[in-house]
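1. Prediction below, plus the sequence it came from.
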Amino acid sequence: MRSIGVEEELLLVNAESGVPRAVAARAIAHADVVARESGGSLDHELQQQQLETDTAPTTDIDVLAHDIRAWRRTAIDAARQAGARIIASGTSPLPVEPRIVSHERYQRMVDQFGLTTNEQLTCACHVHVAIDSRAEGIGILDRIRTVTPILTALSANSPFWQGKDSGYASFRSQALQRWPTSGPQEVFGSVAAYDRLVDGMLASGVMLDRGMVYFDTRLSHRYPTIEIRVADVCADVRETVLIATVCRAMVETAARAWRAGDPAPPVPATLLRLATWQAGRHGLSENLIDPTTLQPRPARQVVDDLLRTVGPALRDSGDEERVRADVDWLFRRGTGADRQRAVYEKTGRLSDVVAQLARVTAGQDE
């Protein structure tokens, strides 16, 4: 069974006002645990208003859920020592002036990309799934690219931007498109083709290093994994675990198709960008683009088709019942974006949205 690990980017906010606070360095300095020998860590991200956690790889979904909660508690405790709270939201509901972490690489990014770097304050959930080889990894990337927009819709949790309703369920997915290396890619076909593309991006002088390969899905340059990067960070750990479990099933299903010699769907990246836009715009509240027909269909039908496709992999890992129950729960409850908007509609205060996010992030109001 394939191991999985999760990286979560989290926002540091003022405990009273809910406005993001630039105290990442102070929070990390106060953390009881920054890294464990068995894996996992708490670290800074691009902006001083962010922390990032990552879990050790595991094949056990219950262990994954435990580890995500444990690292959130570590981040919450560290933030409290720095006079802040933690929220899991793809963007800040309240206005914010991002402040870059003092780091040579980040300063190079400011010099190269200007406002794109300075204004970039978004929080994602990245899922790493183990692969047997880079060749298998490319076979998987080529076969999951058409269904990753569904993950954006399921995880949508960033409706507000600089204190205003963006009109999107996942505005984070829009903000990321400002980077010249982001988004879906064409079918690679081989490791050599993937490497040629990345080498060409480096040779162009635009991309600074391999860490800036911001594809929707990519071969990790650090681990024997593929990294799926399209999800917003989710407020509720149950949603995070759902996303990670579906990612693993997608990867296993694609690997089986690659080994069987089934061709990758030759969908142009331009159409995948449209599917991603649709998912980010509406989440689960309107139609999604069907990954097979490329026509709009009700979101529930598109998600159910995905679950049927990955059903054998879910059954083999013992996850099918859990995933189906969690998808039913998510459609009844609404996405994170739906719930953020519901709080705002009820109270008219974005600070209440932040307070609710803080409670759910801490597992106090699930």
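-> Thanks, I have it. Numbers count the residues shown, from 1 in each chain.
2. contacts and neighbour counts: CA atoms only from here.
-> OK.
3. In contact with the residue nearest to Ser190 when sequence neighbours are not counted, which residues are there?
-> Distances taken as C-alpha to C-alpha, 6 or more residues apart in numbering place Ile138 nearest to Ser190, at 6.3 Å, with adjacent residues excluded. Residues near Ile138 by C-alpha atoms under 8 Å, 6 or more residues apart in numbering: 188-191, 194, 219.
4. Three-state assignment for the residue nearest to Thr146 when sequence neighbours are not counted, please.
-> Once flanking residues are discounted, Thr146 sits nearest to Pro291: 5.4 Å by C-alpha to C-alpha, 6+ apart. With DSSP: H, G, I helix; E, B strand; the rest coil as the basis, Pro291 sits in coil.
5. in terms of contact, does Pro291 touch Arg145 like I think?
-> No. The criterion here is C-alpha atoms under 8 Å, and Pro291 misses it with Arg145 at 9.2 Å.
6. Comparison target, given below:
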Amino acid sequence: MRTVGVEEELLLVDPETGEPRAMSAAVLARAERDDAEQDVFEKELHEQMLEFATHPQSSMESLRAEIVRCRKEAAGHAGEIGCTVAALATSPLPVSPSIGVNHRYQWMEEQFGIATREQLVMGCHVHVSVESDEEGVAVVDRLRPWLPVLAALSANSPFWQGKETGYNSYRSRVWQRWPSAGPTELFGSPERYHRQVADMVATGVILDEGMVYFDARLSQRYPTVEIRVSDVCLHAETAGLIATLARGLVETAAREWRAGREPLDPGVSLLRLAAWQAARSGLAGELLHPETMRRMPAEAVLRTLLDHTAEALEDHGDLERAREGCARLLRDGNGAQVQRDLMRRTGSLRDVVTECVRHTQA
């Protein structure tokens, strides 16, 4: 059974005002002091961010429990120095992000300018194990049209710098400022994949392979495919659903490859439109159908995703949980809908953030 790991980026905020706090270095120092052997938490580009990575799990129940545990530990370490964490993909309140003191981050600021200075966005990356680079590239090629559906499910960033954006996932639009971000063409083989990455680094536009921000890529550090399209999810349950569906998609893609089925081949232009549509409407409107690239209601597209992955999900014992999770999000709304409902009810973005702090640890 394929293992799955999750990396989540959390926003550090003041527990009373909801304003972002540039305290990641202090939180990391406290985490290292308290849990020196855990090595769960990592620094990120901005001082208002904190990242954690779970251990690989084969059980989705165990993975969700670890996400909950890591979130609670992050809140505990942050609470000891006067801040807390919120699983928000952008800050609803205005913020001037502080870039971390790090050669890599300083290089990025010099190279990319305002795009680096404003890039305070929090994502969720899912790692799914693969047996080889050959299988991994075959999977990356076959995931392409399905990834916008995961982005729509996870959408959790309707506000930016104190304003309503009109998007469900504005984080994904900000993320597209990186020159290497977004969907890819078909690679066809590990050799072509690695040659493309090497050529990108050789341009000097990016510093190294770690800055190749494909929507799905081969991990540098692990024998995994890393899926990078999702907002950090407001609820741990939603993060678990994204991980479950990601494993189902990877397993389905690998089976199709082994059976000799060719990948769908919408061009990058259509994939960008599908990603934009997912960011704009989330689950509240229409998405582009992965197989036809035509607009359909989000509920119908989710049914197609579940049908596409049903055999793999069933074999892993995840099908019913995935169906229930998708039904719950359609009924109750994803993070973007929860944030907007809170804003309508309270009229205050500060209250939105402080309430989302509670949701983060629920």
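-> All right, it came through fine. Since the model is a prediction, treat every value here as computed from it, not as a measurement.
7. what's the TM-score here?
-> Taking TM-score structural alignment, normalised by the length of the second structure as the basis, the two superposed chains have a TM-score of 0.98; 360 aligned residues with a C-alpha RMSD of 0.8 Å.
8. Report the two of the contacts of Ile138 of the first structure separated the most.
-> Taking C-alpha to C-alpha, the two most distant members of those are Gly189 and Leu219; they sit 13.6 Å apart.
9. Between those two, which has more neighbouring residues?
-> A side-by-side neighbour count of Gly189 of the first structure and Leu219, using other C-alpha atoms under 10 Å, places Leu219 first with 22 against 15.
10. who are the neighbours in contact with the residue nearest to the more buried one when sequence neighbours are not counted?
-> Nearest residue to Leu219 of the first structure in three dimensions, chain neighbours excluded: Ile226, at 4.6 Å (C-alpha to C-alpha, 6+ apart). For Ile226 of the first structure, the contact set (C-alpha under 8 Å, 6+ apart) comprises 128-131, 137, 141, 217-220.
11. ok, these in the second structure: which stay?
-> Shared with the second structure under both residues aligned by TM-score structural alignment, their matches' C-alpha atoms under 8 Å, the contacts from the contacts of Ile226 of the first structure are 128-131, 137, 141, 217-220.
12. Just the ones of those in strands?
-> Judged by DSSP state E, those include 128-130, 217-219 as members of strands.
13. Among those, find me the one that's closest to Asp352 of the first structure.
-> Of all those, the one with the least separation from Asp352 of the first structure (C-alpha to C-alpha) is His128, at 33.0 Å.
14. Tell me which stretches of the stretch 201-350 of the second structure form strands.
-> Ranges of strands in the stretch 201-350 of the second structure, per DSSP state E, counting those that start in this stretch, are 216-218, 224-231, 286-288, 295-297.
15. and among those, the most buried is which?
-> Mean neighbours per residue, mean count of other C-alpha atoms under 10 Å, is largest over those for strand 224-231, with a mean of 27.
16. what's the mean deviation for that strand versus the first structure?
-> Its matched residues in the first structure lie on average 0.3 Å from strand 224-231 of the second structure after superposition (mean C-alpha distance after the TM-score superposition for the first structure).
17. Which part of the first structure matches that strand?
-> Residues 225-232 of the first structure are where strand 224-231 of the second structure aligns, with TM-score structural alignment as the criterion.
18. is it true that Ala35 of the first structure touches Ser41?
-> Yes. Look at Ala35 of the first structure against Ser41 with C-alpha under 8 Å: they come within range, at 4.2 Å.
19. Hmm, Ala130 of the first structure is touching Pro224, no?
-> Yes. Ala130 of the first structure is within contact range of Pro224, at 6.0 Å (criterion: C-alpha under 8 Å).
20. higher neighbour count, these two?
-> Ala130 (23 against 16).
21. What distance do you get for that one to Val251 of the first structure?
-> Applying C-alpha to C-alpha, to the nearest Å, the value for Ala130 of the first structure to Val251 of the first structure is 9 Å.
22. can you check Pro149 of the first structure too?
-> Counting by C-alpha to C-alpha - Pro149 of the first structure and Val251 of the first structure are separated by 15 Å.
23. Also Leu10 of the first structure?
-> Distance of Leu10 of the first structure to Val251 of the first structure, computed by C-alpha to C-alpha: 26 Å.
24. how about the helices of the stretch 151-300 of the second structure, start to end?
-> 170-175, 190-202, 236-258, 268-281, 298-315 (DSSP state H, counting those that start in this stretch).
25. possible to save those as TSV with distance to Ala26 of the second structure and mean neighbour count?
-> Shown next, in TSV, are these (distance: least, C-alpha to C-alpha, whole Å; neighbours: other C-alpha atoms under 10 Å):
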stretch	distance to Ala26 of the second structure	mean neighbour count
helix 170-175	26	22
helix 190-202	33	15
helix 236-258	25	23
helix 268-281	33	21
helix 298-315	41	18
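26. Gln57 of the second structure: which of the ones you listed is closest?
-> helix 236-258 (10.5 Å).
27. With the first structure overlaid, report how far the closest one is off on average.
-> Averaged over the aligned pairs, helix 236-258 of the second structure sits 0.3 Å from the first structure after superposition, using mean C-alpha distance after the TM-score superposition for the first structure.
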